[in-house]
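Peer 1: Kindly generate the corresponding structure for this input.
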Amino acid sequence: MKLSRLAMMGSPIPQYLFLLMACCAHVAICSFIENSTDKLSLLEFKKTTGDPQQALTSWNDSTHFCRWKGVLCSAKHPNRVTSLQLQNQGLLGPISPSLGNLTFLRILSLSTNSFTGEIPPSLGHLHRLQQLNLINNTLQGRIPSFANCSRLEVLGLSNNQLIGQIPADLPHGLQQLILGSNNLTGIIPASLVNITALFVLGFESNNIEGSIPGELGRLSGLQYLYMGGNNFSGRFPLPILNLSNLINLNAADNGLTGDLPSNFGNSLRNVQLLVLGANFFRGHIPPSLTNASDLYFCDISRNELTGVVPSSIGKLSKLSWLNLEINKLQASTKQDWGFINSLTNCTELQVFSISVNRLQGNVPDSVGNLSGQLLYLYLANNQLSGFFPSGIANLRGLISVALNGNKLTGVVPDWIGSLGNLQKVALSSNFFTGEIPSSFSNMTRLEELYLDSNHFDGQIPPILGNLQTLGVLNISDNNLHGSIPKELFRIPTLREITLSFNNLYGPLHTDIGNAKQLLYLDITSNNLSGNLPGTLGDCDSVADIEVGHNAFSGNMPNSLGNITSLQILNLSHNNLTGSIPESLSRLQFLEQLDLSFNNLEGEVPTEGIFNNITAVKVDGNHKLCGGPVELHLLACPVIPLDLSKHKLSVALKVVIPVAIVVSLSIVISVLLFLARKQRTESISLPTFGREFQKISYGDVARATGGFSRSNLIGQGRYGSVYKGHLFQDGNMVAIKVFSLETRGAEKSFIAECNALRNVRHRNLVPILTACSTIDSEGNDFKALVYKYMPRGDLHNLLYSTQGSENTTPVNNVSLALRLRIITDVSDALAYLHHSHQGTIVHCDMKPSNILLDDDMVAHVGDFGLARLKFDSTTNSNSTTSDAIKGTIGYVAPECAGGCEVSTSSDVYSFGVVLLEIFIRRRPTDEMFKDAMSIAIFTELNFPDKVLQIVDPQLLQELDVCGEDGAQVLQSVLSIGLCCTKTNPNERISMQDVAAKLHGIRDAYQ
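Peer 2: Sure thing, here's the model as predicted:
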């Protein structure tokens, strides 16, 4: 007020007052800028981030930004963001560079989302940043410089698609550097050894090469060192032994050579997990290893180790997992076998494998004193002799036992039936004699039984038909006689039966038609006779039928042409008569057909497989005629036609086709002219096998509100998904718009169109139409329109949370609902794999691709990575593509590098999803690292500790439903384990899975 009056009176204002006023104004402006900068940066982040799960709904003007979900502000500096944690929120798109303006930020965690693009270099200017966690996304490009982040302690970038080398200018204060499961190359930078504060260092599953620098031994505080799955070479660096605090060491799957250091266990006394498998280590197992008394997980398999297993191995009393398989370890004397006696001290041992070594002689009886928790005992492919190891009778908890590939003799004892938990028994390639014990039928959980290549005699016990979970039965190459018991064909889960090279006789029972899940039948080289039953055609899932070298007679059943999945049919060296059924020529997937050396007659078909001369064998059938000229058969007799029929034939064969060709040429020319004339309005729809309503680019734009972000419900690698009203019926639809500027997007569109061309199934997301045209600017435009699924996806159902700090799922998903969902998904995959006209491999099975309608019926969607097989000249069960990646955590081991995919790889992904649904842990959970996975975790706790690992929410329900619910969980997780076998050939088919799940679900309801 006084200043105003002085001014009005014309009195001069002192200079210091002007200076004071200017300073106050400056402070006010700076304060305003500081208060608004962080908020604007967060809003820019929200603007560029896809949010299909609506995780950022609280980020609005009605709430102060310091109370937004995931945001934490400083107490000393109000309105300055110090922490942004939005892990596992389903966020999509690139990470906004605006986060680099949050200059007070100390913690940034965006892990387990679907962020793409490069890591913004602006994050490297956050000089207060202490923790950066971007694990489990699909980030690409190189790792930017973080040299200016001098306070950075945690840098987590694993499970992405990053390339280039490990940066050489990392901050020296780093404590955790986590870079595993990327595509990093080059060598370990020498500067890494200057980061003396490191206690976690992980760069496993990359392409890093060279030798492991011995300088890493200077990192005295290092506790966790993960180097497996790279291209390292050279010897094991001795300076690593200086890391006396090391707890976990993984250097598996490299090219390391030389001997393991003799003082290994003396130096690394605190090591608990040691994984050195799949290298080229030679020499003996260091006896000092037993001084690492805390070791619980030891895998030194797949090397070239020699000598004997140290008899002091039992000092490792905490061992749970001991894998020594595929080496050159020896044992022949009682002293050599002392390690078995010693292992009895390891009371927590669950997995022990010493298969594929050079063990000789009898298995000591002390094997029966091994841990009562032992689940897996693998002694296969050695040189063991003597009788069946009697000590195994005491191991009542065994799930799997493998003694195959040895020289064991005598009978298999009846007491084997008392091991009621066994799911797999492998006794093949020995010298066992006597009859097959009928007590096998007591193993009610048995899924695989291998007795082939022995000297068993007598008959196949019909009581084996009681094994209602048996999937694989192999008793080939023995001395069995009698008929094939019809009871075997009544096992609902039977998918492979191999009885070849025996002395079986009599007919093949008509009950074989009951084997609906049968994929492989081999009864070659027996004395079977009679007619082939027509019910064989009821085995509509079978892919390979081998019945050659028997005495079958009569006509070939026409019903064989009904087996649309058939790939191989061998009926050679029998006494079959009559003609070749024409229906065989219509089998799209038939790849090999051997009808040689029978008494067949008549004309050989010329269509289908008969066009492929290398795939058909008909030698030794002297009454056959005609067929493709390459078969060099005599021409069939010509039946004369009367003149009028001859004239009609000429008209049908010559005149009419010529007229049709001319007409078609004219029509095609007109259509091409019209298409060029009206390109801006035309729509090129893929052929889906049924009539679709045509839509234009304008229709799609209007339905999505001009592709408004408010209608965006999902965003992925190749495009975005919008909701909108497209048709006059007013129903909501989901429109997938492909980003054609993204490499691979057009290929994804084509893949999805091909996959959905003729599919019809209640558990697949229904496609309504497609649009392939140009947009308003003349650019190519492609979109697919699906039925809208209002209940979202399975990932959201399992993991949606409330509040920024609450990480507990809010959805209480009942056991019954989980059963319904996983059964629906199994039906969809079984249809894609086995019931469709061509095998479809989904390639990206995960919870976010399982959508739910109003009735909570599950629908499988997103076929952008799908692979099809319609060509009968290639293998329908597998396909190869370097571009296939799938999703980390769900990709099968054999195709994780982007190589071979198959129906088996889909089965693996399904198995992971199944385990995830009932355990409610993502396969990328922090606990699943190194050699641990969700499948191994389940295996180690199955069956006795199942209730300790399942979703705690289910336990409340089990208090009501009691033992029935617990049994259901055990049965379901068992299916998941069958699906996630490491070897693709050991996994069950989706048809088997679907059948089992239906049985479990129906019984529980």
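Peer 1: contacts and neighbour counts: CA atoms only from here.
Peer 2: Noted.
Peer 1: just the strands in the stretch 501-650 of the chain please.
Peer 2: 503-506, 520-522, 527-531, 544-546, 551-555, 568-570, 575-578, 592-594, 599-604, 616-617, 623-626 (DSSP state E, counting those that start in this stretch).
Peer 1: Adding mean neighbour count and distance to residue 49, write the ones you listed out as TSV.
Peer 2: Listed next are the strands of the stretch 501-650 of the chain as TSV, based on neighbours: other C-alpha atoms under 10 Å; distance: least, C-alpha to C-alpha, whole Å:
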stretch	mean neighbour count	distance to residue 49
strand 503-506	20	67
strand 520-522	19	50
strand 527-531	20	67
strand 544-546	20	50
strand 551-555	20	67
strand 568-570	20	51
strand 575-578	19	68
strand 592-594	20	53
strand 599-604	20	63
strand 616-617	18	57
strand 623-626	19	67
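Peer 1: Second input sequence below; structure requested for side-by-side comparison:
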Amino acid sequence: MNCHIIFMLLTIPLFFIYSTNCMNSNETDHYALLAFKSALNDPQKALKSWNDSIHYCIWEGVACNNRHERVTMLALPSKGLDGKLTPFIGNLSFLQILDLSNNSFHGIIPSNLGNLAISLGYLNLQNNIFDGEIPANLSACIHLYSLSFAYNSLAGRIPQEITYLKNLEQLDLCNNQITGEIPDSIGNLTSLTVFSVDSNLLSGNIPDSIGRLSNLSMLQLGNNTLFGTVPYSIYNLSSLTLFSIFSTQIHGTLDPDLGLMLPHLQILNVAQTRLSGFIPHSLSNATHLEIIAMYNCSFTGKVKVDFSHLKNLQYLYLWGNSLGGEGPDSINFLNSLSNSRNLSLLDIQNNQFHGSLPSYMGNFSKKITSFSVSDNYLTGLIPPWITDIFSLSTLLLDHNQFSGSIPNDIGKLIHLQEFHLNNNRLSGQIPSSIGTLSLLNELDLSSNQLEGKVPNSLGNLQSLTVLDLSNNNFSESIPKEIFQISSLAVILDLSHNQFSGQFPPEVKNLGQLGTLDLSHNDISGEIPSSIESCTSLQFLNLSQNSFQGPIPKFLQTLRGLRHLDLSFNDFEGEVPQGGIFDNSNVISVSGNNRLCGGIHELNFPKCRKHKKSEYSLLVVILISCSAFVGLAAIFLILFFLKTRKKKNIPTESIEPASRNSLLKLSFAMLHKATEGFSSKNFLGKGSFGTVYKGFLDNFNQEIAIKVLHVQEQGVIRSFDAECNALSRLRHRNLVKILSACSSLDFQLQNFKALVYDFLPNGSLERWLHSYVDEKGEIVSKSLSLLERMNIAIDVAFAVDYLQNECPTLVVHCDIKPSNVLLDEDMVAHLGDFGLARIISDEDVQYQSSCRGLRGTIGYAAPEYGLGGEVSKKGDIYSLGILLLELITGKRPTDSIFEGDLNLNKFGKMGILENVMEIVDPNIVRIEEEQAKSSMENQVVDYEAIWKEKRHSIILMTKVAIACSMENPQDRSDIQTAINELQTARDLLLQV
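Peer 2: The predicted structure follows:
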């Protein structure tokens, strides 16, 4: 046979087979695309072109090669697609580019993507809702050069196999829930230019191998629980333009030559770390820097960076350090910013800078929008160049020692939105030009020495949400224009001034206002009925004025009102009942001697109605009797004092803090109530006193008596502190003090005791940990998960009351299980205010005199050990530790906490790995016993039960961790903690 014919016969089948495969492969791509579409919701109709009327290669987002019409690109970013990514995507064997970013894909990332081994180069699934783990077999896609799974909910570890992708240039895994450590083998990806894993749950050290990534330009490791120091090898990455380790536990110092070794840096973010030492002055050499974020660290010393070389600098964040120090020149570095014409934000607040702001700043940026120097030690006048920065939207000069007056031309800053000058030494009047700042949201001029009449022009500030003029010397009447600022939604505070006149009826315009404080002025007249329109009011304080007339009943209609203080005015008549007036814990009407009625807890006399003639006669009789009684009392007092002086008879007294108490108790009465302070009535012993149980026959009441160890140092101060604190406090979750006795005992020795309600279930300490009772037997009690959550919420409510609902801030300083007592219904009550601080202007001297008393080791905030001032954040820390103890059953001083491990980190380990491994075994035992009991003879699926309850435990643990962060600024606020604890309990109750 002819060779050519033979060749043709042999090749025809091969051609047929090839053509058939091409056809089948095309169909495979077609079917894969249809499967992709069928798994999705397409509300924006982005896939409307995906139909049989046109070839799939020209469908929206699809591209094919010309030769075989095989799909090479599927790009549908930001199309509003919702659904799962079908595994059939792995059948697009020629796919080079897959971009599904900025949609709502959910479920796992299919492992079939690993089938695209010889084609896939670009994979972008960022900003979706994918969960599960990163598919390890992606390592087969050896041509991948860009991989982004950022902004999803991926968990698990970074697969070791990913380091086989030798061609990978960009790896972005940020904003997920990835755990574990950064693989040391990451150093094998020598082509990487971008490595971003910030905002995950990564732990461990930064691997030294990252220093081998010589092409790296962007390194983002922030917002993880990384610890250790910055590896020196990082400084070898001379191509870096972005370096971020913000919000980690990285400690140590930065290399002094950082700016020389990383000369191309544009963004340096080491904020919210534990870095300390000096800011490297070599940053002057990194002339491309645009953003420097070094806030909330522990940097110290003077700032010696010459910023004049950083022409591109836009953002400089140095707040929350200990920069500056003594000497008036510590603020002089600002002079080098004179030529920073691109500077947009300067924030150096909360440091230790001294001196005056420069009087001249030359070409200081006219683009700057935020200038913050608050919480320093700056003195002198507010410089005139401030008012030339027309672009300013935020100007924070508060908590310094600025003097002089507010610049008259402050109205030039027409873009200003936030303006704080509070807590300085400013004097003079408020310039009327301030009324031209029509965009202003917050104006705080409180705690200065400003005086005179408040200008009517403030009424022009129709964007204000916060206005605070408190603690100044303003006089005359309050301009009615202020009460016409309908935008005021957060706070209007005019307290502690010398305002007179009447309460303007224009208050009706403040329908969105949450807090109104007019206390400590000389405002007279009646409360205007128009306040009824302020339906959003939560806090209203009109105390220490000269208000007259009856207390209006319409205040009952303000359903959102949480705190009402009308004390020390001249109100008369009957106290209303209903609404807020039925809760004695949130109202104060004391100091109004002509009031009557109201609920029993207010202790006012009953209102009596008299006929006119009877009333006149009664007045005459009362005046006569009062005169007689007054004279008699004077003679009796003089006689008593004379007799006492002669006989030197000891007296027993009730401390001033308890004069309004229901019980008047002597040493003899307490001695009898405890059967001579018998050991059988012994309840416990603390640092300052011994606690006994007692029974008062005369009152038929059980009590708890804390007898102070008067010989111990600090006890008298503790006694005074507790009297002072508890006399001001009333809340269902605080221990109620019944009396305070200061006297001599039968041996004429000093005797001091505090008397409380007896709470039969004792302290939380004895419910969490076993103890030896008076018989020498070991006692172990247990609490269910729900009981622990209820206790946590009770204590949180007590802290919220102390921080946000008291007339003055009260810091407990010693929140711990032994100071939490449980009543018969297992409601928790916070007690032992022996270390409490009442933080107000009047108590500054008292506060500073008590700096030696900081709380209990393990529960006291870390900053207290470094000499920091007491603050509400300290109580938040203690609450967080108490919550962790409720969850884990471990004290913060447990022997397992050695080295760097503490209760907070122990909780984080549970969140990152398996929260059930840190849960108190007693919780597991009780919950499983209860489940078994409720299921009777049925088989109990314990795993399913804990799967549901685990969510509540995780949320409670997260609250505890957020409260017990080492840095005070990182801690949660109490309202957020309460909301999340209540959510955790709600989840538990749904199980």
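Peer 1: out of the strands of the stretch 501-650 of structure 1, nearest to residue 996 of structure 1?
Peer 2: Of all these, it is strand 520-522 that lies closest to residue 996 of structure 1, at 18.6 Å by C-alpha to C-alpha.
Peer 1: what's stretch 912-924 of structure 2 aligned against in structure 1?
Peer 2: Alignment note (TM-score structural alignment): stretch 912-924 of structure 2 is unmatched in structure 1.
Peer 1: gap between the two ends of that stretch?
Peer 2: End-to-end span of stretch 912-924 of structure 2 (C-alpha to C-alpha, to the nearest Å): 20 Å.
Peer 1: Could you do stretch 858-869 of structure 1 as well?
Peer 2: 25 Å.
Peer 1: Residue range in structure 2 corresponding to that stretch, please.
Peer 2: So stretch 858-869 of structure 1 is aligned with nothing, judged by TM-score structural alignment.
Peer 1: do the same with stretch 266-282 of structure 1
Peer 2: The aligned range for stretch 266-282 of structure 1 is 260-276, by TM-score structural alignment.
Peer 1: Which residues does the matching stretch contact?
Peer 2: 235-254, 259, 282-283, 285-300 (C-alpha atoms under 8 Å, 6 or more residues apart in numbering).
Peer 1: just stretch 966-976 of structure 1 next, same as before
Peer 2: Counting by C-alpha under 8 Å, 6+ apart, 910-912, 914-915, 918, 935, 938, 942-943, 946-947, 958, 993, 996-997, 1000, 1004 sit against stretch 966-976 of structure 1.
Peer 1: out of the strands of the stretch 501-650 of structure 1, nearest to residue 449 of structure 1?
Peer 2: Using C-alpha to C-alpha, these put strand 520-522 closest to residue 449 of structure 1, at 14.8 Å.
Peer 1: hmm, back to that, give me the buried entries from the contacts of stretch 260-276 of structure 2.
Peer 2: Buried members of the contacts of stretch 260-276 of structure 2, scored by 16 or more other C-alpha atoms under 10 Å, are 235-251, 253-254, 259, 282-283, 285-300.
Peer 1: among those residues, which are in strands?
Peer 2: Applying DSSP state E to those, the entries found in strands are 242-244, 251, 291-293, 298-300.
Peer 1: Between the two ends of the match of stretch 266-282 of structure 1, how far is it?
Peer 2: 20 Å.
Peer 1: just stretch 95-113 of structure 1 next, same as before
Peer 2: 11 Å.
Peer 1: and what of stretch 547-561 of structure 1?
Peer 2: First-to-last residue span, stretch 547-561 of structure 1, C-alpha to C-alpha: 16 Å.
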